[in-house]
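K.L.:
sequence and predicted structure are below.
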Amino acid sequence: MKKNIIILTDSCSMFTAQEAKDNNIGIIPLHIIYQDGTDVLDTEENVIKHNLYEEITKQETKTSQSSLGEIEEFFRESLTKAEKVIFIPVASNLSSQAQTALSIAAKDEFKDKIYVLETFMSASTAQKELALYGNELIKQGLDIEVILEKLKKYSEDTLMYLVPGDLQRFAKGGRGKKLMVNIISFLKIKLAIKWGSEPKKASSSRKIRNILEDIFSKLKEDMKKLKHNFEKAKIYFVYNKHCSEKTLNIIYAFLEENKTNFEESQMPNVVVAHAGLDTFGFIILPETK
C-alpha cells in the first residue's frame, strides 16, 4: 500500500544506509570527482572502495550534483512508494542540486507530486535532522503545505559555523571567492564562516582557540536573537575521523573547559572533498516542541 508522503534527501545528509532504511528515507548520492578523472558515487561502499580520504591528501577533488537522469529515476522510484514526495537537497549555496531538482519537479510527470524544499542550511546534521523532523510531521497527518512551512522555518532557525581545513582547496571549489580565502590562506590564517543565504566571515585568526572563542560568542548572540537558551541548546560538533589529532585536542579542550553540552556528528564527504580533512564546524538546531 502506498504511503501518502515520504521524504527523499541526498548523501550530504550523511545517513547511513541502515538509518535511511529504518526511517524509510530515500538517499540520492552526490558525486566526488578525483583529479585523475575517477567519479566516485557518494555512498558508504564507494568511499571505502575508492579510498576517498587517502586520495584527498594526494590529489585535488571536486564534487558534482546528481545527474538529471539520476534525480528523475529517484523521483519515479519514490512515487511508486508514495503519492507525494518531499525532496530535501543539499543547501543551494553549496550545490546546484536544488535548482536541478526544481526544474525536474516542474515537469508534468512530477507536478503536484514532487515538492523540493530549497534551503541554505541543509548539510550534515542539519539536513539529516530536517529529514527526520519531516518524518515526524508526516506521522502527525499534517497537510503537505503545513509540513513544508514548518520545515522551512526549522531550517531558517538553524545555526551553522564552518571552519575549512584547507582554504586553498575551498577556494578552488568556488565556495569562498567572496571571502578572499586565497589571501587568507597565503597568510596561513584560519577562517570561520557563518553559513546562511550569503555565507559571511565570522572570525579569522592564526590560532584555532581564538576561532572557537569567536564562534561561541557569536552563537550566543545568535541564540539570543532567536530567543533560545544557549545553555540548554544541543550543539553538534561536526568533523571527520581523519581530522588531525592536534586540531581535535584543541577543540575538545575548549569544549571541556566551557562545559559544553555537545554531540559529535560526521562531516559530509562532499564538504571534506572541497574543504580538506581538518574541516570542522558547529551546528545548533531549533527546538521542535
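P.N.:
Thanks, I have it. Residues are numbered from 1 along each chain as shown.
K.L.:
please make it C-alpha for all contacts and neighbour counts, starting now.
P.N.:
Noted.
K.L.:
who touches residue 212 in this structure?
P.N.:
Contacts for residue 212 (Cα atoms under 8 Å, 6 or more residues apart in numbering) come out as 251, 254.
K.L.:
before we move on, what about residue 16?
P.N.:
Taking Cα under 8 Å, 6+ apart, we find residue 16 in contact with residue 44.
K.L.:
quick one: it and residue 22, what's the gap?
P.N.:
Distance of residue 16 to residue 22, computed by Cα to Cα, to the nearest Å: 10 Å.
K.L.:
contacting residues for the residue most central in space within the chain?
P.N.:
Centrality entry for the chain: nearest residue to the mean C-alpha point is residue 123, 1.1 Å, by Cα atoms, centre = their mean. Contacts here follow Cα under 8 Å, 6+ apart; on that basis residue 123 touches 12, 13, 90, 91, 268.
K.L.:
ok, now with 6 Å
P.N.:
Neighbour list for residue 123: 12, 13, 90 [criterion: Cα atoms under 6 Å, 6 or more residues apart in numbering].
K.L.:
from these, pick the one nearest residue 29.
P.N.:
residue 12 (8.1 Å; Cα to Cα).
K.L.:
so that closest one, which state does it fall into?
P.N.:
Assigned with DSSP: H, G, I helix; E, B strand; the rest coil, residue 12 falls in the helix class.
K.L.:
got it, and residue 76?
P.N.:
Per three-state DSSP, the secondary structure class of residue 76 is helix.
K.L.:
counting neighbours, what do you get for it?
P.N.:
Using other Cα atoms under 10 Å, residue 76 has 14 neighbouring residues.
K.L.:
any idea how far it lies from residue 118?
P.N.:
From residue 76 across to residue 118, the span is 20 Å (Cα to Cα).
K.L.:
for residue 166, same thing?
P.N.:
From residue 166 to residue 118 the distance is 28 Å (Cα to Cα).
K.L.:
can you tell me which of the contacts of residue 123 is nearest residue 261?
P.N.:
The closest of the contacts of residue 123, once distances to residue 261 are taken by Cα to Cα, is residue 13, at 22.3 Å.
K.L.:
here's the one I want to compare it with:
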Amino acid sequence: MKIGILLDSSSAYVNGEFNSKLIDVLPLHLIVNDESDFLETDESIKNNNLSEEVKSDKRKSTSQASPGELMIKYDEMLKKYDHIIHISIPENLSSMMQTAFLVTSESPYKGNVTVIKHSMAANALKYLALKFEEMINNGITDLSLFQKEAELMENNAFLALVPSNLQTLARGGRAKMVIFKLLKIVKAKVSIQWGKKPKKIGISRTYGSLIEKTISAITKEFKDEFKLFLLYREEVSKKITSTVIDYLKSNKIEYSKENLSLVFPWHAGSDTIALIAIKKDLLPKSVMDEK
C-alpha cells in the first residue's frame, strides 16, 4: 500500500524539505479586516506583503481550509497514493481537524484517509510527518501504529509559545482561560505551554528570564534527552532573538533554528516566538542529522 502524508501550513513544512517525497501541504487562510483573504503560502505572503501586514493594527484572523478545498486535496493525493494520513492543526487552534473527520466519515474518503487525533502544534507536526515517512519507508503499513506513534510523540514533546500580544491572542479565542487571567499583566511577557489544555509556564518582564524559566521547565521534564528547536520569523525584533540566542549559547544549550508559520504571529503578535523540545529517540533520523 502506497501511503502519502498531508500537513497544513501551520506546520511550517516546505515541500521537499529533508528530501521528503511523501508529504504534501494544505494552506490555511490569513484574513485582514474580515475582508481580504490570503492563502498561507510563500508566494502569497511575499506578493501581498503579509510579513509586514502582521505588524499592522488591522483586525487579523485565520480560517481553516474549506471542506471543498480539503476534498480537492484528498482527490489530488489519492490519484498518487492508495491511502492518506492527515495530520491537521489541533482542535484547540482550529476546526480543521473536525472538518477532516467529518469529510472522511463518508465515501469516497472513508477507509482511504486516516486523520490523526492529537493536540500538538506548529513544527512538531512536521517532525511527526517526517517520522511517519521514515516508518513508511521501513515498510510499515499498519495504520494503527501511526496513531500510536503520534500519541507517543505528543507525550514526549513540549511546545512553549511566547506571544508578543496577549490581547490579539485572546480575541482569537484560543486558550481563553489561560490568557484572560494574564491580560491584566500589561508589561510582562508570558510563556505558555501549548497542548490539549494550555497552561502558563512563567511570567517575566525580560525575555532572558522568561526563556530561563521555559528551559527549566523543559529540562525538568526531559533532563538532557531532548532536541530543542527555536521558532520565529525573520520580522521578529532582533533584540528579542539576540536575547534568546545569547541565553541559549551562554548556557551551552544546543538548538536548531526554524521558521514559524505566520498563523501564530497573526494571532499572537508579530514578535511571537516559540520553543519546541522533543525526546531525541522519537525524532526521525533526517531531523537528528540536521546541523
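P.N.:
Happy to help now that I have it. Everything numeric here is computed off the predicted structure, so don't read it as measured data.
K.L.:
stretch 232-242 of the second structure corresponds to what range in the first structure?
P.N.:
On the first structure, the counterpart of stretch 232-242 of the second structure by TM-score structural alignment is residues 239-249.
K.L.:
all strands of the stretch 151-291 of the second structure, in order?
P.N.:
Assigned by DSSP state E, counting those that start in this stretch, the strands in the stretch 151-291 of the second structure fall at 157-162, 189-194, 199-204, 226-231, 256-258, 273-279.
K.L.:
could you say what helices and strands the second one packs with?
P.N.:
I take that to be strand 189-194 of the second structure. With contacts taken as 3 or more Cα pairs under 6 Å, 6 or more residues apart in numbering; DSSP states H and E, strand 189-194 of the second structure sits against strand 157-162, strand 199-204.
K.L.:
same thing but 10 Å
P.N.:
On a contact count with 3 or more Cα pairs under 10 Å, 6 or more residues apart in numbering; DSSP states H and E, strand 189-194 of the second structure meets strand 157-162, helix 176-182, strand 199-204, helix 207-222, strand 273-279.
K.L.:
between these, which one is nearest to residue 251 of the second structure?
P.N.:
Per Cα to Cα, nearest to residue 251 of the second structure of those: helix 207-222, 9.7 Å.
K.L.:
wait, residue 164 of the second structure sits on residue 232?
P.N.:
No. Between residue 164 of the second structure and residue 232 there is no contact under Cα atoms under 10 Å: 11.7 Å.
K.L.:
what's the overlap in contacts for those two?
P.N.:
265, 270, 271, 272, 273 (Cα atoms under 10 Å, 6 or more residues apart in numbering).
K.L.:
residues in contact with the first one?
P.N.:
So that's residue 265 of the second structure. 51, 54-55, 162-165, 168-169, 232-233, 236, 271-273.
K.L.:
can you do 7 Å?
P.N.:
Residue 265 of the second structure makes contacts with 271, 272, as judged by Cα atoms under 7 Å, 6 or more residues apart in numbering.
K.L.:
that one corresponds to which position in the first structure?
P.N.:
Residue 265 of the second structure maps onto residue 272 in the first structure, by TM-score structural alignment.
K.L.:
relative to residue 183 of the first structure, how far out is its match?
P.N.:
Residue 272 of the first structure sits 21 Å away from residue 183 of the first structure, going by Cα to Cα.
K.L.:
surely residue 275 of the first structure touches residue 163?
P.N.:
No. At 8.7 Å, residue 275 of the first structure does not count as touching residue 163 under the criterion of Cα atoms under 7 Å.
K.L.:
and the residue sitting furthest away from the middle of the second structure, what helix or strand is that in?
P.N.:
The outermost residue of the second structure relative to its centre, with distances by Cα atoms, centre = their mean, is residue 107 at 29.4 Å. Assigned by DSSP states H and E, residue 107 of the second structure belongs to no helix or strand.
K.L.:
measure it to residue 75 of the second structure for me?
P.N.:
Counting by Cα to Cα, the gap from residue 107 of the second structure to residue 75 of the second structure is 12 Å.
K.L.:
ok, for the counterpart of residue 34 of the first structure in the second structure, nearest residue in space, not its chain neighbours?
P.N.:
Under the alignment defined by TM-score structural alignment, residue 34 of the first structure corresponds to residue 32 in the second structure. What sits nearest to residue 32 of the second structure in space, not counting adjacent residues and going by Cα to Cα, 6 or more residues apart in numbering, is residue 60, at 4.8 Å.
K.L.:
I'd like to know how many residues surround that neighbour.
P.N.:
20.
K.L.:
all helices for the stretch 1-150 of the first structure, in order.
P.N.:
Using DSSP state H, counting those that start in this stretch, the helices of the stretch 1-150 of the first structure run over 17-22, 44-49, 52-58, 68-79, 97-105, 124-139, 144-156.
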